[in-house]
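>>> Please find the sequence and the predicted model below.
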Amino acid sequence: MEPVLIAAVLVCFVVVFAPGYLCLQGLLRRHDVAFACAPLVTLPLLTLLGVAFDAAGASLPGAALFGAALLAGVGLGAAGQLSWRARGAHARPRFSPAALNLPPDLGKFLALYALAALAVATVVLLVNLDGASSFARRDDSTVHLSYVRAFLDTGRFSTLSASSFLDAGSPGGYYPAAWHVVTAVTASLLSNNVALATNALAVVCIAAVLPWGLCLLHAALFDHDRRTLAWGALVAVAFSAFPWSFLVKGQLLPNLLSFSLIPATMFLLVASVKTRRGEGKAELALLTFAGVVAIALCHPNGVFALGIWAVAFLASAVLCSQAPALRSKPRRWALAACLIVGACALWYVCYRLPFFQGVVGYEQENVLTLPRAILGGLSFMFAKWGGLQPFLSVVVLLGIIDTVRKRRLRWLSVSFAAALGIYVASAALSGEVRHILSGFWYTDHYRTGAMTALFAIPLAALGTSCLAAFFTSLAQKAQRRLQTQKAAPGDAADVQRRGETDGAAEGRGGARASKGCRIAGCLATLCLFGVVQFLPGSIPVSDQMISMGLPRIATSLKALYSWDDIYTADEQAFVQEALARIDGESFVANVPQDGSAWAYGTDGIDVLFRRCADNGSNDLPPETNELIRTRLDKAATDPAVQAAVRDYGIRYVLLLDEASGTDRTVTDKRYTPENWAGIEGVTEETPGFKLLMSEGDMRLYEIEAADAPA
């Protein structure tokens, strides 16, 4: 990892965790719990403060917004302390972590989860970045980077008025922009380097937010099972479908942050249910609500994913309850059934709400047949054939079997099965059933597959623990066999009898394997994980090439973040030089597919077309948009074009790959040549255009007609 990226990650870490921790350390007895849950408070604070400042008409730097969030965190923490003191309680609230069976050395497990996640992130992502400020050449990235840049350019950080064209006076509209606000605040502390801040936040999500939330959840679910809690660190970020596919597809960066917050929120829900009244139950419920708000502000579909997990857990809690009012088994089943039916009814009501119609009605092409979708889900490939993860398939199956024995954890398997069904519906079904089940995720099999992978992580932790125990038992048997062979004939029978006695006691949980056997079991599990998860190469199966999931993700990320493709390093250098030659107040006409769609988000040049769409996706009237794209080269003679460039402040033309070039680095994403004939038709001989810069097949022109009198 480059030093500049390390510094950026540390800055982003402080932005994401500091305000929330300052608030929660005054409300919770455990500093480790407060720290791990901090993002659930930080994100609503930053987002709501951004809305408040914008509503007040205040424009401010991102660093000032962060300072306000820090002060708000301190104020809320102090208010919580004063509230408890006013009620005659102790200086700290009565939240009792003992009710959750959290280990006293939870901080060590948090460190283990972070280190394991960082190790996987290094192999999959960090070594494949083409520099700290590289970025993924993906279509959705143009929008996300532009939103962040617009926040920085205007000093407006409101989720109610988000737009790629805030800098041009666009009023914007509602968009779940918590990810964009956090990235903008981080970028403001990094010399407005949006790409660097984006990479830093991705690392913080994958190496801190997600694994720490999972660590808390595992600690609450697995009680005193330290072995399973520790093995959970190994699988926290091992699934290619989540978190890694969100960096390959889209990119779906807001969804990455949204899903990363789910485990910590789920932990708070579990804590609020397990904690007795008078021990912070109400406060934990309030923090759970804050987590739901944080998830919704990043991406609303995360709330529906959380809802599936939450309903399964609550129904299980009802069925396993020992409360006096629920001692009757029929009453428990009736209440659990009412909970599930009510949740399904609420789901359908949301499906019918006008607010969600643009999402649930979104149609995506089916990519798999039903059998392949089921097989792909069970093998954790999820998307198209290619990213096999057999180690995870085995340990998840072992985890499911383990939950059959542990009644209180069966809801983990039930919720996993529900998510798998939603994934299959999104990947293989059609009609309204598909939209009802998976519409909240845009019927996108990548998102539903990611949800299924998230739900599989606790099962994988259980299964990996079982696998390690199996290898340990094999080591024990091998050790006994060696002892029997080395013993004298008279002692061999005694050794054998002791082994049989120890084996029987082990089956009852009364024997403990030797340290050497436990180490051997751990090493065998780690080696199997490393070999199977990171096995290089591909295997031809039918008409497809099958490879392991994480190596395939790593290969994809290396290509996506390369400065040799689409928006190249030379083109960025040309754009940065062009910024010194233009007035900074006028629009620059461009062809987005030549890489310039990313130029506003990464470098701040005011290109007119900021997405690889048929019309470039901007706020111009449709007829003006088409006029510029198809007839701009006629600016010297066409009065309509002259009026358009004057009225909308279009003064320059940027071409990063001339149409006549022989070594073009472009994308064909939604590209039709005739849609851009007016811009690509501009050459050095075109009347009405003045060449300002030229290098290779890159050109910057000034539109002389922009200065012509009306």
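In hand now; what should we look at?
>>> alpha carbons only for contacts and neighbour counts from here, please
Fine.
>>> Same question for the helix or strand hosting residue 577: list its buried residues.
Using DSSP states H and E, residue 577 sits in helix 569-579. Neighbour-count burial for helix 569-579, counted by 16 or more other Cα atoms under 10 Å, picks out 571, 572, 574, 575, 578.
>>> And those, which is closest to residue 103?
The shortest gap between residue 103 and any of those belongs to residue 572, at 50.6 Å (Cα to Cα).
>>> That closest one: what's it in contact with?
599, 603 (Cα atoms under 8 Å, 6 or more residues apart in numbering).
>>> Help me confirm that residue 11 comes into contact with residue 185.
No. Taking contacts as Cα atoms under 8 Å, residue 11 lies outside contact range of residue 185: 10.0 Å.
>>> Looking at those two, which is more packed in?
residue 185 (28 against 20; other Cα atoms under 10 Å).
>>> Take this one as well and set it beside the first:
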Amino acid sequence: MDNVSWWAVASALAAGCLGLSVPGLLATLPLRLRPLPRLALAAPASLALIGCVGVIDGLLHLRFHWSHVLIAAAVIAAVLWPIREKRPLWSCPRLSALLPVTASAVSSVAFALVLLHQVPSFDLFSQSYDNLFHLNATQSILETGNASSLQLRTLINTDRTLSTYPAGWHTAAAMICQITGVSIGVAFNALAIAVVSVAWLPGIAWLTSLVVPQRQRTAGLCASLLLGTAFGFFPYALLIWGVLYPTFLAYALFPSGLALAMLLAHVWLPRWAPAVSDQVRPWAWNDRWMLLGLAAVWWLGAFFTHPRSLVSMVLLIVPLVLWICARAIAVAWKAGGARRRRMLWWLGGAFAFVSVAAVAAILVVFRVFHVASRPVGDHLNGPQAQAVQTVWDGLWQVLTQNALVGLGLDMTGSLIILAVVVLTGLVIALRRADLRWMVVAYALIAVLFALAAGSNSDMTKILTGLWYKDRYRLSALLPLLGVPLATLAVLRIAALTRWPRVVALGSATIVAASGWAGLWAPVGAAAAHEYRLENVKTTDFVDSRQIAFMQQVADVVPADQLLLGDPWDGSGLSWLYADRRPVFPHLNGQWDPDRLLIAQHLDQIESDPAVCTALRHLNVHYLLVSTGEFDGGDPSGNKFAAIDAAVSQGLFTPVLSDGESALLRIDQCS
């Protein structure tokens, strides 16, 4: 595959950054927001718009187009315009703003280089199980114009007309393709960099600004931006193992969501909530409702990225809520009298609610895990859920910032300087009453990660089942708190010197550079392995030879026909390279009766008329085959055995062949 031009890469990166920011910035333009929260909330607002427009276009039978998102943003801005603040919406940025902008740019470039420096071409994609669906889902949006999250999963649940799957990632990637004309592989890589630059870094900077001293705000912003891409657990691991694009996108929104939660607690419960330092101006009563509205928009945007990941957001918020409740109880108890009695009534009600919720959770666990007929131990035994070490190994990895980035024990190695800084930040936070909830949250995540990676017990599966007992989904939450904690440590050390701002910036740069240097070789090697494209096919989906062959298929197979093939041999990517929709666009799915019949009985085509009937219903006349199978084949049994059997029996007529791949014509049903 030819290398992609720098112009194509630059245009895709620009389209990704603009697509994730401009709609949200336009829609929130009339609101009273300072620059940092405005930038941090742009991506969640944009994703909320992208998701809603996709659903509305689907309901109205309109083809999705990126311009529809801008139109929706402009309409919302027009509706909100009467409540705009009576002052200029834009002002000339101060010179000090150039420092965070520079830090953000350096961090984004460092992330891109660490992740992709060993990948030979920018259009390569991760050859992993989940990515076959993500690639075809994006191609489906481009081909059919249907970007509705209510129907995206019908791509693989073909027995239904309504099957939901969050389309945020896929629609954003499709927008890049629409705007620039680049391939989906280029769009995916560009979007990953854009997500870090536009969503993750502004969000983590905003979250950090709420906990650092106000006099050190600029230095804190720069430090957090630099440190934001120095951790292996996130953003790198989710882009190498899996690959978990929707989860990666959802997690990139979490810093801004947690910052919103802290501000909501601060303005609605000022007596008990943790103090925040981001108080350039006092919050008015109307701002409270604005924050509630922004929180609703954030949750909507996160819902269109990956709803299941919102469980992780709840895990982050629970320690904050418990801290607020503990403060409220202490204040009421100290006041005594009627206030203490009311507190006891509230406490009793809360205890009853928690008890009922616990019983309900146990019943849900029994139902979801089918405990009555199947032991808990029989669940969550996939490769991502298998224990690969001891629990103590996991805790040590958290302490030393030694991140798991691949299946098994592929690790980045210990990042000692970063680890020391984070541990120092934990000590500082532990000594601040308003930040102890962050220490509890960090410890809770660390323990759950260690259990998921180091234990296969039934209790571990119950505790981590909401994350599929996936160690990567849990460990990716650590940097969200690790960055503010490390920034606190850097600022505290710098405050002991005569030049605190200079020392803070220098220290943050050194710590971040040590992280990038430590991640450079292991992350690059792991990414090169996942984004590989060999000349000879082994266990990948496709190789360069098969791609070249599929590009010839379009000259033979009419555009209105579906192309049959076993998706495990790479034929599931015919939509990308042959522009012909595959009958089976993923390795697994809930297939309709016609597809099931073909998968299970194609080798009986000459004796069972129902096979030809199914082929006619789907308008299938050609079969694409190739040697080799992804990852050695289906570990749960070959669901497409009849396709392979029909090929081995020589039932069909060869049309094209290169010795590795072949296009066969099905003549029995003509």
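Looks like it arrived, so ask away. All values reported here derive from a predicted model rather than from experimental measurement.
>>> Give the aligned range of the helix holding residue 577 of structure 1 in structure 2.
Using TM-score structural alignment, the residues of structure 2 aligned to helix 569-579 of structure 1 are 544-554.
>>> Just give me how far the matching stretch sits from the chain centre.
31 Å (Cα atoms, centre = their mean, to the nearest Å).
>>> list the contacts for residue 126 of structure 2?
240, 243, 530, 531, 532.
>>> can you do 7 Å?
243, 530, 531 (Cα atoms under 7 Å, 6 or more residues apart in numbering).
>>> what does residue 391 of structure 2 give?
Per Cα under 7 Å, 6+ apart, neighbours of residue 391 of structure 2: 450, 451, 453, 454, 455.
>>> In TSV: the contacts of residue 126 of structure 2, plus neighbour count and secondary structure.
Below are the contacts of residue 126 of structure 2 laid out as TSV (neighbours: other Cα atoms under 10 Å; DSSP: H, G, I helix; E, B strand; the rest coil):
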residue	neighbour count	secondary structure
243	21	coil
530	22	helix
531	23	coil
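>>> hmm, which of those are common to structure 1?
Checked against structure 1 using both residues aligned by TM-score structural alignment, their matches' Cα atoms under 7 Å, these keep these contacts: 530, 531.
>>> Switch the contacts of residue 126 of structure 2 over to JSON lines; also include distance to residue 337 of structure 2.
Below are these laid out as JSON lines (distance: Cα to Cα, whole Å):
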{"residue": "243", "distance to residue 337 of structure 2": "57"}
{"residue": "530", "distance to residue 337 of structure 2": "64"}
{"residue": "531", "distance to residue 337 of structure 2": "66"}
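>>> returning to what we had before: mind reading off the mean deviation between the helix holding residue 577 of structure 1 and structure 2?
Here the mean offset of helix 569-579 of structure 1 against structure 2 after fitting is 1.7 Å, by mean Cα distance after the TM-score superposition for structure 1.
>>> For the following helix or strand past that helix, which helices and strands make contact with it?
With elements assigned by DSSP H and E, the helix or strand that comes after helix 569-579 of structure 1 is strand 587-590. Helices and strands touching strand 587-590 of structure 1, by 3 or more Cα pairs under 7 Å, 6 or more residues apart in numbering; DSSP states H and E, are strand 650-655.
>>> and the spatially most central residue of structure 1, how far is that from residue 242 of structure 1?
When Cα atoms, centre = their mean is applied to structure 1, the residue found nearest the centroid is residue 256 (1.0 Å). In this view, residue 256 of structure 1 and residue 242 of structure 1 are 8 Å apart by Cα to Cα, to the nearest Å.
>>> Residue 8 of structure 1 too?
Applying Cα to Cα to residue 8 of structure 1 and residue 242 of structure 1 gives a distance of 23 Å.
>>> tell me which element the corresponding residue of structure 2 for residue 26 of structure 1 is part of?
Following TM-score structural alignment, the counterpart assigned to residue 26 of structure 1 within structure 2 is residue 30. Using DSSP H and E, residue 30 of structure 2 sits within no helix or strand.
>>> you'd agree residue 30 of structure 2 is up against residue 80?
Yes. Judged on Cα atoms under 7 Å, residue 30 of structure 2 makes contact with residue 80 at a distance of 6.1 Å.
>>> the more surrounded of the two?
Ranked by neighbour count (other Cα under 10 Å), residue 30 of structure 2 and residue 80 place residue 30 first, with 20 against 15.
>>> which helices and strands sit right next to the longest helix along structure 1?
Looking across structure 1 with DSSP state H, the single longest helix is helix 445-486. Under the contact criterion of 3+ Cα pairs under 7 Å, 6+ apart, helix 445-486 of structure 1 touches helix 226-235, helix 390-405, helix 410-428, helix 489-507, helix 515-533.
>>> Residue 588 of structure 1 is nearest to which of these?
Per Cα to Cα, nearest to residue 588 of structure 1 of those: helix 410-428, 40.1 Å.
>>> Pull the residues that contact that closest one.
Under Cα under 7 Å, 6+ apart, the answer for helix 410-428 of structure 1 is 308-309, 312-313, 316, 366-370, 373-374, 377, 400, 403-404, 434, 437-438, 443-445, 448-449, 451-452, 455-456.
>>> Same check on stretch 44-58 of structure 1?
69, 156, 157, 158, 159, 160, 178, 181, 293, 294.
>>> What is the nearest of those residues to residue 219 of structure 1?
For the contacts of stretch 44-58 of structure 1, the nearest to residue 219 of structure 1 is residue 294 (22.3 Å; Cα to Cα).
>>> I'd say that closest one and residue 39 touch.
No. Using Cα under 7 Å, residue 294 of structure 1 makes no contact with residue 39, being 8.1 Å away.
>>> can you give me the helices in the stretch 51-200 of structure 1?
Here the stretch 51-200 of structure 1 has its helices, by DSSP state H, counting those that start in this stretch, at 62-86, 106-124, 139-154, 178-188, 194-204.
>>> ok, residue 573 of structure 2 - contacts?
Applying Cα under 7 Å, 6+ apart, no residues qualify as near residue 573 of structure 2.
>>> what number of residues lie near residue 85 of structure 2?
Neighbour number of residue 85 of structure 2 under other Cα under 10 Å is 12.
>>> Can you give me every residue that contacts it?
Residue 85 of structure 2 makes contact with 30, 31, 32, according to Cα under 7 Å, 6+ apart.
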